[in-house]
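J.: coordinates only, no sequence provided:
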């Protein structure tokens, strides 16, 4: 990966030349310097995707996300570009996959049914739903439930630019955007979002929380997490899928409550 401290010092002049002078050579230097981010993100996202999706395809979409990030990044705010760019790259890859119709409608329907099951059970019981409870709710066996988790794993690759609900245009990113102005409505939405995520994380099992932490905060791939936790990659994929389905359910429930207020 990129040396963050070195990036800040040795490339600040490129940012200055690009943002203040429109120097295209400086822009090219920034793109070339941060290209390893595209390879890093696409390699992580390639795990668990269908075999017909190549890493080159992911990297191609990711490169567009990197360029977009360089276009929009405000280097004077003192934020970490790598973090910002990683989300943009990830979002661009997911957009590319979505446009390619890579997930069958039947798989999305299964993911929605599982998400609804978690919402109903955890709202009723005020605790994490077990695999057995979800299986009973869906009227399937635990083995069939485990198979469904494997099938929907590809749908749990989330982007902040995904809509909170499929039929709506409002995205998760819209709840987090800083317009450099005090906006009471945005503050309320942001507060409720944090509360919903906190509650959702509390209801994850210890193993699910570990997977989420290692994947999203420690930047480990699912294969690396499998080694750390001494579990199979398929088991890690299942834990990740369940965690994301629970968190999506928490966000959807919070969205419904906000609309009723």
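T.: Cool, the structure landed. Just so you know, these numbers come straight off a predicted model, no measurement behind them.

J.: CA atoms for contacts and neighbours, from now on please.
T.: OK.

J.: list the contacts of residue 81.
T.: 73, 75 (Cα atoms under 8 Å, 6 or more residues apart in numbering).

J.: for it, give its distance to residue 18.
T.: Using Cα to Cα, to the nearest Å, we find residue 81 at a distance of 15 Å from residue 18.

J.: cool, and residue 75?
T.: Here residue 75 is placed at a distance of 10 Å from residue 18 (Cα to Cα).

J.: for residue 109, same thing?
T.: 45 Å.

J.: and for residue 183?
T.: Distance, residue 183 to residue 18, by Cα to Cα: 31 Å.

J.: the two: which has the busier surroundings?
T.: The residue with more neighbours, out of residue 183 and residue 18, is residue 18; 20 against 10, by other Cα atoms under 10 Å.

J.: just the element for that one, please.
T.: Here residue 18 is covered by helix 12-21, with elements defined by DSSP states H and E.

J.: so which residues of the stretch 151-261 of the chain form helices?
T.: For the stretch 151-261 of the chain, the helices defined by DSSP state H, counting those that start in this stretch occupy 184-202, 206-216, 222-229, 233-260.

J.: would you tell me which one of these is buried the most?
T.: By mean neighbour count, with neighbours taken as mean count of other Cα atoms under 10 Å, helix 233-260 ranks first of these at a mean of 20.

J.: I'd like the distance from it to the chain centre, please.
T.: Mean-position distance between helix 233-260 and its chain equals 11 Å (Cα atoms, centre = their mean, to the nearest Å).

J.: mind giving me the packing neighbours of that helix?
T.: Packing partners of helix 233-260 (3 or more Cα pairs under 8 Å, 6 or more residues apart in numbering; DSSP states H and E): helix 105-125, helix 142-152, helix 184-202, helix 206-216, helix 222-229.

J.: could I get those as TSV with distance to residue 70?
T.: Below are these laid out as TSV (distance: least, Cα to Cα, whole Å):
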stretch	distance to residue 70
helix 105-125	33
helix 142-152	33
helix 184-202	26
helix 206-216	22
helix 222-229	28
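
J.: mind checking which of those helices is nearest residue 67?
T.: Residue 67 sits nearest to helix 206-216 of all these, at 22.3 Å, using Cα to Cα.

J.: what is the orientation angle of that closest one with helix 233-260?
T.: Interaxial angle, helix 206-216 versus helix 233-260 (axes from the mean of the first three to the mean of the last three Cα atoms, to 10 degrees): 90 degrees.

J.: got the angle for helix 206-216 vs helix 222-229?
T.: 130 degrees.

J.: one more to weigh against that first structure:
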């Protein structure tokens, strides 16, 4: 780590003319171990306390090892980008295996998603908090409590997009990340459709929710840091994030037949 940013070692370790030796693989894993902790800390901030960070770290190591084995240096992406993708996917798989979300919370999250979907159809725009609360028969305090309860369900699982692609193979993952047009034209068209669907969903969000997603996923700020920028509490930012993801899932589900991603 340099000033909190992990240096990228793609050019150092991956040479098209050389095969990674066992020693280089081990060194690469050691150098990128800080990336695992970074991903775990970012994800654990939205998980209940009983979920063990040690278990997530172990899953992240598996994801990093998988990235080392499957990375293709001929693709136009950095290893760090691909490794973070694999680490996150391995952690999400571990969370699924733990089955840590109560069925009651899953049911509430699904009800929220369906409510947003129905209201957007009826209103022709994103629903306000008061409108969503009224549709659910809740007062505002109960509604915000519901958002807080269901926030842990709203992980965006990129790996689930891969499972909707033909064969779900690693070539598709690289093409999805890199967007370099190297895939078969028909497969590239499907990738473009998926990207367009996600972009449309994000563009349909209220501006505050779009800003939260941008600061969280692109600027990689914490909920607390975003709150300081926007003048809201960390809890309020978490609620905005939850609403944004629920709206995106509802939008995609409505336009693709079913949600592309789900932690369940």
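T.: Yep, that arrived. Keep in mind it's a predicted model, so treat the numbers as computed, not measured.

J.: any chance you could compute the TM-score here?
T.: Scored against TM-score structural alignment, normalised by the length of structure 1, the superposed chains reach a TM-score of 0.84; 249 aligned residues with a Cα RMSD of 2.8 Å.

J.: follow-up on the earlier one: which residues are contacting the helix holding residue 18 of structure 1?
T.: By Cα under 8 Å, 6+ apart, the surrounding residues in contact with helix 12-21 of structure 1 are 23-27, 29-30, 75.

J.: likewise stretch 186-198 of structure 2?
T.: Against stretch 186-198 of structure 2 from outside (Cα under 8 Å, 6+ apart): 165-166, 175-176, 181-182, 248, 252, 255.

J.: if we go to 10 Å?
T.: Residues from elsewhere that reach stretch 186-198 of structure 2 (Cα atoms under 10 Å, 6 or more residues apart in numbering): 161-162, 164-166, 172-173, 175-176, 179-185, 199-203, 248-249, 251-252, 255-256, 260.

J.: and for stretch 227-235 of structure 2?
T.: For stretch 227-235 of structure 2, contacts defined as Cα under 10 Å, 6+ apart pick out 144, 147-148, 208, 211-212, 215, 221-226, 236-241.

J.: straight-line length of stretch 67-80 of structure 1, end to end?
T.: OK, stretch 67-80 of structure 1 end separation, Cα to Cα: 16 Å.

J.: report the aligned residue range of structure 2 for it.
T.: Aligning stretch 67-80 of structure 1 against structure 2 (TM-score structural alignment) gives residues 65-78.

J.: quick one: contacts of the matching stretch?
T.: Under the contact criterion Cα under 10 Å, 6+ apart, stretch 65-78 of structure 2 has outside partners 8-11, 13-16, 20, 24-26, 28-29, 60-64, 79-80, 82-87, 90, 170-171, 174-175, 177-180, 182.

J.: buried residues in it?
T.: In terms of neighbour count (16 or more other Cα atoms under 10 Å), stretch 65-78 of structure 2 has its buried residues at 65, 67-68, 71-72, 75, 77-78.

J.: from the residues you listed, which land in helices?
T.: Among these, the members found in helices (DSSP state H) are 65, 67-68.

J.: looking at those, which is nearest residue 50 of structure 2?
T.: Residue 50 of structure 2 lies nearest to residue 65 out of these, by Cα to Cα, at 26.2 Å.

J.: ChimeraX command for the buried members of the contacts of stretch 65-78 of structure 2?
T.: When burial is assessed using 16+ other Cα under 10 Å, the buried subset of those is captured in ChimeraX by this command:
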select :13,14,28,29,60,61,62,63,64,79,80,82,83,84,85,86,87,90,174,175,178,179
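
J.: so of the contacts of stretch 65-78 of structure 2, which ones are in helices?
T.: 10-11, 13, 24-26, 28-29, 60-64, 79-80, 82-87, 90, 170-171, 174-175, 177-178.

J.: so how far is residue 65 of structure 2 from residue 71 of structure 2?
T.: As defined by Cα to Cα, residue 71 of structure 2 lies at a distance of 10 Å from residue 65 of structure 2.

J.: over to residue 202 of structure 2?
T.: 32 Å.

J.: do the same with residue 85 of structure 2
T.: Using Cα to Cα, residue 85 of structure 2 is found at 12 Å from residue 65 of structure 2.

J.: likewise residue 243 of structure 2?
T.: Distance, residue 243 of structure 2 to residue 65 of structure 2, using Cα to Cα: 34 Å.

J.: compared with structure 2, how much does stretch 115-125 of structure 1 deviate?
T.: Once the two are superposed, stretch 115-125 of structure 1 sits an average of 1.4 Å from its aligned residues in structure 2 (mean Cα distance after the TM-score superposition for structure 1).

J.: where in structure 2 does that stretch fall?
T.: Using TM-score structural alignment, stretch 115-125 of structure 1 pairs with 113-123 in structure 2.

J.: tell me, how many neighbours does residue 106 of structure 1 end up with?
T.: For residue 106 of structure 1, using other Cα under 10 Å, the count is 11.

J.: corresponding residue for it in structure 2?
T.: Checking TM-score structural alignment: residue 106 of structure 1 goes with residue 104.

J.: the nearest residue to residue 82 of structure 2 once chain neighbours are set aside and residue 215 of structure 2: what is the separation?
T.: Leaving aside its chain neighbours, residue 82 of structure 2 sits nearest to residue 67 (6.8 Å; criterion: Cα to Cα, 6 or more residues apart in numbering). Here the criterion is Cα to Cα. By it, residue 67 of structure 2 lies 26 Å from residue 215 of structure 2.

J.: same question for residue 95 of structure 2.
T.: Residue 95 of structure 2 is 25 Å from residue 215 of structure 2, by Cα to Cα.

J.: which residues are contacting stretch 50-60 of structure 2?
T.: Under Cα under 10 Å, 6+ apart, the answer for stretch 50-60 of structure 2 is 33, 35-41, 43-44, 47, 62-64, 66, 83-84, 86-95, 98, 100.

J.: cool, and stretch 25-34 of structure 2?
T.: By Cα under 10 Å, 6+ apart, stretch 25-34 of structure 2 touches 1, 4-10, 12-13, 20-22, 24, 35-36, 40, 57, 60-61, 64-65, 67-69, 79-80, 83-84.

J.: hmm, try it at 7 Å
T.: 64-65, 68 (Cα atoms under 7 Å, 6 or more residues apart in numbering).
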